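Asker: Just to be clear, the model below is a prediction. Sequence and coordinates:
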Amino acid sequence: MPGWVLIIARSLIFLLLVFLTTKLLGKKQISELNFFEYVAGITIGSIAGEVVTGLESNAYHGALAIIVFGLITFMADFLSLKSKKFRDVMDGRGAVVIKDGKVLEENLKKEKYTIDELSALLRQKDIFRIADVEFAVLEPKGNLSAMLKKENRPLTPKDLQMKTANEKEPQTVIMDGKILDEALRSSGKSRGWLTTELEKLGVTLDNVFIGQVDSYGELTIDIYDDKLQVASPQQRPLLMAMLKKTHADLELFSLATNCEESKDMYMKNAAIVQNSIDQLAPYLNG
């Protein structure tokens, strides 16, 4: 058999074998690896390459070596799940490298990281001053976890004691100009509603690249023609504006009347509308 035919045959066989072995080992082989998995992955690839191109070598021995390394890696992952001590040996432990805005030089040296490499990891998290960091840990996978000091953290609605509405997963109801009926049903909408919303936006179905219904029941779309401007949904802002106008009208009516009974009625209803505005604001604003 010619050498090039043998190489093609071995390539196909061992590509399939390596794929099946990697599939057995799981997704960690294509994501973040620990030291052992990294070494095992390189070794398996090297063995496969040597067997495929080495025409005088024994293909069965190469296949056996790949299977052995695959089983060893599988057992190492299994033991890591069962034993904390074994996991610490295989994966290592996180090392604190910054505490109270100060770099712990000894821990940094143990991990063989320079201050330039630490600064680069911080910049990837949009942190440019070490003094702003309350706590930073170099994880076993090599990534950095950092917590800013309280005064340097971005404000959240909770910090401002603001109520916010719960967000749900948006449903993609249009894709490539076609309606996805299952997603439309999941969003609690019908084809008639979708047609009406598209008419309000002034677009046709076949010009919609993707359309989604958010947790507020509003339709947002992206169309093929990027030059065409599509209006944003206005239902919530319009409803908020209507409530505020109603509140203002009730207060105006109470000031315009001389009847104390009517004045009390208007003020009482104005308070009810204002209470509704306060409760609905997280849902209607934005």
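Answerer: That came in fine, so what should we check first? Numbering: from 1, shown residues only.
Asker: CA atoms for contacts and neighbours, from now on please.
Answerer: Noted.
Asker: For Thr204, give me its contacts.
Answerer: Thr204 makes contact with Leu198, according to C-alpha atoms under 8 Å, 6 or more residues apart in numbering.
Asker: gap between it and Arg236?
Answerer: Thr204 sits at a distance of 23 Å from Arg236 (criterion: C-alpha to C-alpha, to the nearest Å).
Asker: quick one, helices of the stretch 151-286 of the chain?
Answerer: In the stretch 151-286 of the chain, the helices defined using DSSP state H, counting those that start in this stretch lie at 181-186, 191-201, 235-256, 260-284.
Asker: wait, which of those is closest to Ile44?
Answerer: Ile44 lies closest to helix 181-186 among the helices of the stretch 151-286 of the chain, at 43.3 Å (C-alpha to C-alpha).
Asker: buried ones in stretch 114-126?
Answerer: Of the residues in stretch 114-126, 118, 121-122 count as buried by neighbour count, 16 or more other C-alpha atoms under 10 Å.
Asker: Check stretch 178-192 too.
Answerer: Judged by neighbour count using 16+ other C-alpha under 10 Å, the buried positions of stretch 178-192 are 179, 183-184, 187.
Asker: try stretch 212-224
Answerer: Across stretch 212-224, burial judged by 16+ other C-alpha under 10 Å covers 212-216, 219-223.
Asker: So which of these sit within strands?
Answerer: By the criterion of DSSP state E, membership of these in strands covers 212-213, 219-223.
Asker: Between which two of those residues is the distance greatest?
Answerer: Of all pairs drawn from those, the greatest distance, 14.9 Å, lies between Val213 and Ile223 (C-alpha to C-alpha).
Asker: Kindly reformat the helices of the stretch 151-286 of the chain as CSV containing distance to Leu6.
Answerer: Shown next, in CSV, are the helices of the stretch 151-286 of the chain (distance: least, C-alpha to C-alpha, whole Å):
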stretch, distance to Leu6
helix 181-186, 50
helix 191-201, 58
helix 235-256, 68
helix 260-284, 67
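Asker: Between the ones you listed, which one is closest to Lys163.
Answerer: helix 260-284 (6.0 Å).
Asker: Show me what the closest one is packed up against.
Answerer: Helices and strands touching helix 260-284, by 3 or more C-alpha pairs under 8 Å, 6 or more residues apart in numbering; DSSP states H and E, are helix 235-256.
Asker: Please tell me how far Val5 sits from Leu12.
Answerer: Between Val5 and Leu12 the computed distance is 11 Å (C-alpha to C-alpha).
Asker: just how off-centre is stretch 51-63 within its chain?
Answerer: Put simply, stretch 51-63 sits 43 Å off its chain's centre (C-alpha atoms, centre = their mean, to the nearest Å).
Asker: take a look at this one as well, against the first:
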Amino acid sequence: MPETLLVFIRSVLAFVWLFFLTRLVGRKQVSELSFTEYVVGITIGSIAAQASTDPQNRFLDGVVGVAVWALAAVGLSYVQLKSKAARKFIEGEPIVVIARGKISKQGLRQARLSTSELMDLLRQRDVFDLQQVDWALLETDGQLTVLKKPEYQPLTPKTAGLPSESGGLPRVVVADGEVLTDALRAAGKDRTWLQRELAREGVDDVREVMLAQVVDNRLHVYRRAPSRKG
């Protein structure tokens, strides 16, 4: 068998194998990965790449290697889920870098951060003035969590003494002119209500609607742009 064809077949098989393993391991954004999970991911990718492109290595060895690392990742996740001590040992704990408006030198040393790097992380959280910060913690995934002082926090109905009520999760009930029955039912509405609300918006035919959402028990309609003729 030509070597190029062999690499192609091995690569396809490795991709399929990795796909099933990633479904087993679970879904996480790259920014949410712990350092251990990041290392495991790189190692699995490296083993899979070598198994795909190096005919000198047995493909089965690569399959077994990837499976072992993937199962190790699943095992670590299970242990962390069941044991707080294990989770603390494997992932560590958030580090306080600003406490009561003051930079913690001990926290910076523990996190191996300079003040310049801290300010860079604050700017990524839309904080440009250190005086606005009450507490800041460096999370185990490297993200910075910031709690602003009360006078710099955004105004909410509760702080303003106004009544507030949650309307539930926004639901897309019409997409590309088609009514999404399950979403409409989940929003606690029916087609009669939808037709009435569309009529209020001047919509005679649901096919005129590009998108419609139920937000806070109200229908928000986005109509299709009129087609140009000629």
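Answerer: In hand now; what should we look at? Since the structure is predicted, the reported quantities are computational estimates derived from the model, not experimental observations.
Asker: TM-score for this pair?
Answerer: Once superposed, the chains reach a TM-score of 0.87 (TM-score structural alignment, normalised by the length of structure 2), with 226 aligned residues with a C-alpha RMSD of 2.3 Å.
Asker: coming back round to it: so which of the helices of the stretch 151-286 of structure 1 gets nearest Met1 of structure 1?
Answerer: The nearest among the helices of the stretch 151-286 of structure 1, by C-alpha to C-alpha, is helix 181-186 at 55.3 Å.
Asker: what's the average distance of the closest one to structure 2?
Answerer: With mean C-alpha distance after the TM-score superposition for structure 1, helix 181-186 of structure 1 departs from structure 2 by a mean of 4.0 Å once superposed.
Asker: Now do that helix: everything it contacts.
Answerer: Helix 181-186 of structure 1 has contacts (C-alpha under 8 Å, 6+ apart) with 171-173, 190-191.
Asker: Nearest to Arg87 of structure 1, out of the helices of the stretch 151-286 of structure 1?
Answerer: Among the helices of the stretch 151-286 of structure 1, the nearest to Arg87 of structure 1 by C-alpha to C-alpha is helix 181-186 (42.3 Å).
Asker: hmm, back to that, let me know the closest of the buried residues of stretch 114-126 of structure 1 to Ala256 of structure 1.
Answerer: Distance to Ala256 of structure 1 across these (C-alpha to C-alpha) is lowest for Leu122, with 62.3 Å.
Asker: so the nearest residue to the closest one once chain neighbours are set aside, which of the three states?
Answerer: Distances taken as C-alpha to C-alpha, 6 or more residues apart in numbering place Phe128 nearest to Leu122 of structure 1, at 6.7 Å, with adjacent residues excluded. Under DSSP: H, G, I helix; E, B strand; the rest coil, Phe128 of structure 1 falls in the coil class.
Asker: how close does the corresponding residue of structure 2 for Phe128 of structure 1 get to Trp193 of structure 2?
Answerer: Phe128 of structure 1 maps onto Phe128 of structure 2 when the alignment is built from TM-score structural alignment. As judged by C-alpha to C-alpha, Phe128 of structure 2 and Trp193 of structure 2 stand 47 Å apart.
Asker: need the contact list for the residue nearest the centre of structure 1.
Answerer: The residue lying closest to the centre of structure 1 (C-alpha atoms, centre = their mean) is Glu169, at 12.1 Å. With contacts defined as C-alpha under 8 Å, 6+ apart, the neighbours of Glu169 of structure 1 are 214-215.
Asker: Then Leu108 of structure 2?
Answerer: Contact partners of Leu108 of structure 2, counting by C-alpha under 8 Å, 6+ apart, are 97, 114-115.
Asker: distance of it from Arg123 of structure 2?
Answerer: Noted for Leu108 of structure 2: a distance of 17 Å to Arg123 of structure 2, by C-alpha to C-alpha.
Asker: Over to Asp216 of structure 2?
Answerer: According to C-alpha to C-alpha, Asp216 of structure 2 and Arg123 of structure 2 sit 33 Å apart.
Asker: out of the contacts of Leu108 of structure 2, which are inside strands?
Answerer: Using DSSP E, the contacts of Leu108 of structure 2 in strands are Val97.
Asker: For structure 2, which segments count as strands?
Answerer: 95-99, 102-103, 133-138, 144-148, 171-175, 178-179, 209-215, 218-223.
Asker: so can I have TSV of the buried residues of stretch 178-192 of structure 1 showing distance to Asp159 of structure 1?
Answerer: Formatted as TSV, those follow (distance: C-alpha to C-alpha, whole Å):
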residue	distance to Asp159 of structure 1
Ile179	41
Ala183	36
Leu184	36
Ser187	32
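Asker: Just give me the closest of these to Asp77 of structure 1.
Answerer: Closest approach to Asp77 of structure 1 among the buried residues of stretch 178-192 of structure 1 (C-alpha to C-alpha): Ala183, at 38.3 Å.
Asker: Quick check: the residue nearest to Leu122 of structure 1 vs Pro2 of structure 1, distance?
Answerer: Using C-alpha to C-alpha, we find Phe128 of structure 1 at a distance of 61 Å from Pro2 of structure 1.
Asker: Out of the two, name the residue with the larger neighbour count.
Answerer: More crowded of Phe128 of structure 1 and Pro2, by other C-alpha atoms under 10 Å: Phe128, with 14 against 6.
Asker: so that one sits right up against Ala120, yeah?
Answerer: No - counting by C-alpha atoms under 8 Å, Phe128 of structure 1 stays clear of Ala120, with 9.0 Å between them.
Asker: Which residues are in contact with each of those two?
Answerer: Common contacts of Phe128 of structure 1 and Ala120 (C-alpha under 8 Å, 6+ apart): none found.
Asker: Let me see the contact set for Ile130 of structure 1.
Answerer: 98, 101-103, 119.
Asker: closest to Ala65 of structure 1 among these?
Answerer: Comparing the contacts of Ile130 of structure 1 against Ala65 of structure 1 with C-alpha to C-alpha picks out Ser119 as the nearest, at 41.5 Å.
Asker: Could you find the closest non-adjacent residue to that closest one?
Answerer: Using C-alpha to C-alpha, 6+ apart and skipping residues adjacent in sequence, the residue nearest Ser119 of structure 1 is Phe128, 7.5 Å away.
Asker: Against Leu250 of structure 1, how distant is that neighbour?
Answerer: Phe128 of structure 1 sits 53 Å away from Leu250 of structure 1, going by C-alpha to C-alpha.
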